[in-house]
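A.B. asks: Have a look; sequence and predicted model below, questions after that.
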Amino acid sequence: MVTGATGGLGLEVARELARAGAHVILTGRDPVKGNRALVSVRASVPNADLRFNPLDLAALSSIRAAADSLRATGTKLDILVNNAGVMAPARRMTTRDGFELQFGTNHLGHFALTGLLLPALAQGRGVVVTVASLAAWRGKMPFDDLNARRRYGPFARYSQSKLANLAFALELDRRARVHGARIHSRAAHPGWSSSDIIANSAALGEASGRVARTLRKAQKSIGGAVFRLLGQDVAHGALPMLYALSPDALDSGYYGPQGAGERRGFPGSAAIPPAASDAVLARRLWEVSEELTGVRYDWETVS
């Protein structure tokens, strides 16, 4: 299962997993984009074994419905790629459950999804790859205001959510080891990779489709040139996530491009920000995430 697989990095990861012979479940908010993604993958991988499942990570009800649907079929889940993300909306927005949109979608949504899918993961290979970002280096975890009710800065809250992603991946590995669970947690980041995340996020909540189209056009022309110069395209940006699924990857490993500043290049081990390695911070974040989402990991059933 790949979250946020209707475009960008998620679509590329799904494509390559299908090329390798996996049965791939693509997820996303928009069924129309989902169908287009299926067509896109099958155009390059004619015999691809895949399907689309609706999943809105900004709604706990949607997350529970998706997990219930998978469990009802008895599907064993070998791989979960926690990729979907929202980046820096200009104004504070919230999920359906009232969480700040970036923290709620990027972290809390994936925290809940992973916990609810834990039994299915334990029945399969149980590999979980969570996508972080270089922005995690700038992240802070304001536990007294995680949902930005008092203060909102678009990129500060994005960095917070990406620090949460990485801290979650490392804490998931710690807890799996303590409980002897068949879960293998890794993390990856794409470096500076051009995708639709900025334009899609900036257009959230806008009434005019013209606004979204203008933002996407600007990103492709201006932002795309910058990323091509200093970063890399989506296909190369997806490589660290794929590397995290390879036999060379280790549990608790963090992978990213090996070029200057980890912005571009072929994948390998990435530097971990000190805050993400803080076990006390990660434990507190885990406990708060349980309280906010109502999802508690049932380790007894997967050990």
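C.D. replies: Okay, I see it. Numbering: from 1, shown residues only.
A.B. asks: Please make it C-alpha for all contacts and neighbour counts, starting now.
C.D. replies: Noted.
A.B. asks: Name the nearest residue to residue 138, ignoring sequence neighbours.
C.D. replies: With Cα to Cα, 6 or more residues apart in numbering as the criterion, residue 138 has its nearest non-adjacent residue at 5.9 Å, and that residue is residue 159.
A.B. asks: try this one side by side with the last:
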Amino acid sequence: MSANAKWTEADVPDQSGRVAIVTGSNTGLGYETARVLAARGAHVVVAVRNLDKGREAVDRITAAVPKADLKLQALDVGSLDSVRSAADELRAAYPRIDLLINNAGVMYPPKQTTVDGFELQFGTNHLGAFALTGLLLDHLLPVEGSRVVAVASVAHRIQAAIHFDDLQWDRSYNRVAAYGQSKLSNLLFTYELQRRLAAKNELTIAVAAHPGLSNTELMRHIPGTGLPGYNQLASLFTNSPAVGALATLRAATDPDVRGGQYYGPSGFREMVGHPKLVESSKQSHDAELQRRLWTVSEELTGVSYPV
């Protein structure tokens, strides 16, 4: 592909024989990611909280890709019990895992907590993904070309800090800042995981991607989304889910991707467009911050890593 060409789903290499787990893949970015991987021949695990919606997604993908090889898996990343149960089932079913795509997440909800008592965005977007990755990682480590992909956000730059003195936003709650914290956590986690993998010369790499502004169900808590004409207006300044998912797909499948890289849209301020290699904030590369968050995450989830 030339330097100026747009990377599209047609650039996804053959995925035959590969096992890909995509969390939150019943709708939006996750659905499009699962659809394309299935179309390229991967065995795709559609890992979702709502099994009814998951079955609908499986049926939709199968209608579009008749030869799709799909497995539905119950997984609520907002519950550590569910994460552990799903990880046990996945470990039993798949001795080798090629791709783990941590896509599931929530954005800008009113103040809520997970069943484990964590602020909903931090608990779902970061801690659930951290726990799942740690529990599955030893099934990726022996697999050449295996990858852990975090779906981050440009919001990691917006009012983003790790509030170690009040991680669960008990004293006050700002849903935008809390989302930013969770997305900054995704990147800090990815870079620290990659450092640990590289130190042991593992076959697995950790990479991240973000979709820019994509018009998906994730935006349902943004004021005005229910107004007449919103979708038509949003289509003018957002990516469709299919285009938004391309950054994830590139991070997951492009043979030129290297560990610790970050992919996002090529358009204005990385809001829209086809994916390219992008840069995250200086704060996300703070090694001390990465290590501190890692330690806290192990303590909160009870999950320790084999690297």
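C.D. replies: Nice, I can see it. None of these values were measured; they are calculated from a predicted model.
A.B. asks: Any idea what the TM-score comes out to?
C.D. replies: The TM-score (TM-score structural alignment, normalised by the length of structure 1) is 0.90; 284 aligned residues with a Cα RMSD of 1.6 Å.
A.B. asks: In structure 2, what range does the helix or strand encompassing the residue nearest to residue 138 of structure 1 match?
C.D. replies: Counting by DSSP states H and E, the element that carries residue 159 of structure 1 is helix 154-178. Aligned by TM-score structural alignment, helix 154-178 of structure 1 falls on residues 175-199 of structure 2.
A.B. asks: how big is the offset of the matching stretch relative to structure 1?
C.D. replies: Compared with structure 1 after fitting, stretch 175-199 of structure 2 deviates on average by 0.7 Å (mean Cα distance after the TM-score superposition for structure 1).
A.B. asks: who's in contact with the residue located most distally from the centre of structure 2?
C.D. replies: For structure 2, the largest distance from the centre (Cα atoms, centre = their mean) belongs to residue 228, which lies 30.3 Å off. Applying Cα atoms under 8 Å, 6 or more residues apart in numbering, we find residue 228 of structure 2 in contact with no residue.
A.B. asks: Helix, strand, or coil at it?
C.D. replies: coil (DSSP: H, G, I helix; E, B strand; the rest coil).
A.B. asks: Would you check how far apart the nearest residue to residue 183 of structure 1 once chain neighbours are set aside and residue 209 of structure 1 are?
C.D. replies: Setting aside the residues directly before and after it, residue 183 of structure 1 is nearest to residue 126 in space (Cα to Cα, 6+ apart), at 4.7 Å. According to Cα to Cα, to the nearest Å, residue 126 of structure 1 stands 40 Å off from residue 209 of structure 1.
A.B. asks: Same question for residue 103 of structure 1.
C.D. replies: For residue 103 of structure 1, the distance to residue 209 of structure 1 - Cα to Cα - is 25 Å.
A.B. asks: And the two? Which one has more around it.
C.D. replies: residue 103 (27 against 9; other Cα atoms under 10 Å).
A.B. asks: Pretty sure that one sits against residue 147.
C.D. replies: Yes: contact criterion Cα atoms under 8 Å: residue 103 of structure 1 and residue 147 qualify, at 7.0 Å.
A.B. asks: who's in contact with the counterpart of residue 123 of structure 1 in structure 2?
C.D. replies: By TM-score structural alignment, residue 123 of structure 1 lines up with residue 142 in structure 2. By Cα under 8 Å, 6+ apart, the residues touching residue 142 of structure 2 are 96, 202-204.
A.B. asks: Selecting buried members of those in ChimeraX, what would you type?
C.D. replies: Buried residues within those, by 16 or more other Cα atoms under 10 Å, are selected in ChimeraX with:
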select :96,202,204
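A.B. asks: farthest pair in the contacts of residue 142 of structure 2?
C.D. replies: 96 and 202 (14.5 Å; Cα to Cα).
A.B. asks: tell me the SS of the closest residue to residue 254 of structure 1 other than its chain neighbours?
C.D. replies: Among residues not flanking residue 254 of structure 1 along the chain, residue 187 sits closest, at 4.7 Å (Cα to Cα, 6+ apart). Using three-state DSSP, the structure places residue 187 of structure 1 in strand.
A.B. asks: Map residue 187 of structure 1 onto structure 2.
C.D. replies: In structure 2, residue 187 of structure 1 lands on residue 208 (TM-score structural alignment).
A.B. asks: likewise residue 47 of structure 1?
C.D. replies: Counting by TM-score structural alignment, residue 47 of structure 1 lines up with residue 67 in structure 2.
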